[in-house]
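Trainee: Let's see this in three dimensions:
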Amino acid sequence: MSTTSQASGLATTLPAEHIRIAVNRHTEPFWQAAKERRLVAPKCSDCGTFRLPPTPFCPNCQSKAVTWVDLSGEATVYSFAVIHGIPGLPDLTVVPVVVDLPDAPGARLVSNVIDIAPADVRIGMRLRVDFRPIADGWMLPVFRAA
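Mentor: The predicted model follows:
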């Protein structure tokens, strides 16, 4: 975490040592791509439906066939919240966002928007993916204003 972001009131993420992810055979391709600073989404190989978060089967046709598609990293804010302080980190400002991914129609991803004043975040705002190191050598996809 950037102490500058925390001290200035700009949105950031939880400190890296506080973020743990769950990896299984359905989510590992997502996290492995993030380690390579790539954003990917699973797409049903049978009906073409994108699905995030990754699931064992397609919510549209129940197929287990999946293809992982590289995305551009562009996104727009669908929804967001502003959180000022959490237990043990009272000066932290976090802006969790739900983003639409234009090159994965129908898929939405929950993440954080960083390095922006929370008052400047808007529904429909254009974002670009970035990656932050977290615990256990993984990378967390986060978003910045485009």
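
Trainee: For the rest of this, base every contact and every neighbour count on C-alpha atoms.
Mentor: OK.

Trainee: List the buried residues of stretch 29-48.
Mentor: For stretch 29-48, burial by neighbour count (16 or more other CA atoms under 10 Å) applies to 29-35, 37-44, 48.

Trainee: so how far is it from its chain's centroid?
Mentor: Offset of stretch 29-48 from its chain centre (CA atoms, centre = their mean, to the nearest Å): 12 Å.

Trainee: quick one more, to check against the first:
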Amino acid sequence: MTSIPYDKPLPVLDPLTKPYWDFAWARQLSVQRCQSCGDRHFPACEVCPVCLSDDQLWEVVSGRATLVSWVRFHRAYWDGYRAELPYDVCLVQLEEGPLVLSNFGCDIPDDVHMGLPMRAVFEHVAESVSLLRFVPA
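Mentor: Here you go, the predicted structure:
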């Protein structure tokens, strides 16, 4: 079987975000949690956005979410997306609190609506990179 090369922008796996990508490769969704105040947040940051503590760890979360909004893009801002026009982007709120911007991992269902229960899925796209997507639960 020949794999199709992934020609879209890929994330940089730096020391701050590498734990997230390691969990994603194992098909587990993770967010940062502040050890000082307990705030869960995404995307990764050096200090807690609530209390500014740098004592944070990565925590695996359920992957359950609620659809907050979505948009259909009709313009390719990167050449790699041109063949997929139009493509859909979704904003979900994780059961554990953080908002996450991602893509649908399926065609948008006919009955799509705000509040639709969603769940995380992952797509392996390159060596050590598995991208988060959301599908109706």
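
Trainee: and which of the buried residues of stretch 29-48 of structure 1 is nearest to Leu109 of structure 1?
Mentor: Checking the buried residues of stretch 29-48 of structure 1 against Leu109 of structure 1 by CA to CA gives Ala41 as the nearest, at 9.6 Å.

Trainee: For that closest one, give its distance to Asn24 of structure 1.
Mentor: Separation of Ala41 of structure 1 from Asn24 of structure 1 (CA to CA, to the nearest Å): 15 Å.

Trainee: Ok, Pro53 of structure 1 next?
Mentor: 12 Å.

Trainee: Name all residues that make contact with the spatially most central residue of structure 2.
Mentor: Nearest to the mean C-alpha position of structure 2, counting by CA atoms, centre = their mean, stands Leu132 at 4.2 Å. Leu132 of structure 2 is in contact with Ala24, Leu29, Ser102, Asn103, Ala120, Val121, Phe122, Glu123, counting by CA atoms under 8 Å, 6 or more residues apart in numbering.

Trainee: how does it look with 10 Å?
Mentor: Counting by CA atoms under 10 Å, 6 or more residues apart in numbering, Leu132 of structure 2 touches 21, 24-25, 27-29, 63, 100-105, 120-124.

Trainee: before we move on, back to that, which of Pro53 and Asn24 of structure 1 has more residues huddled nearby?
Mentor: Shown here are Pro53 of structure 1 and Asn24; by other CA atoms under 10 Å, Pro53 has more neighbours (14 against 9).
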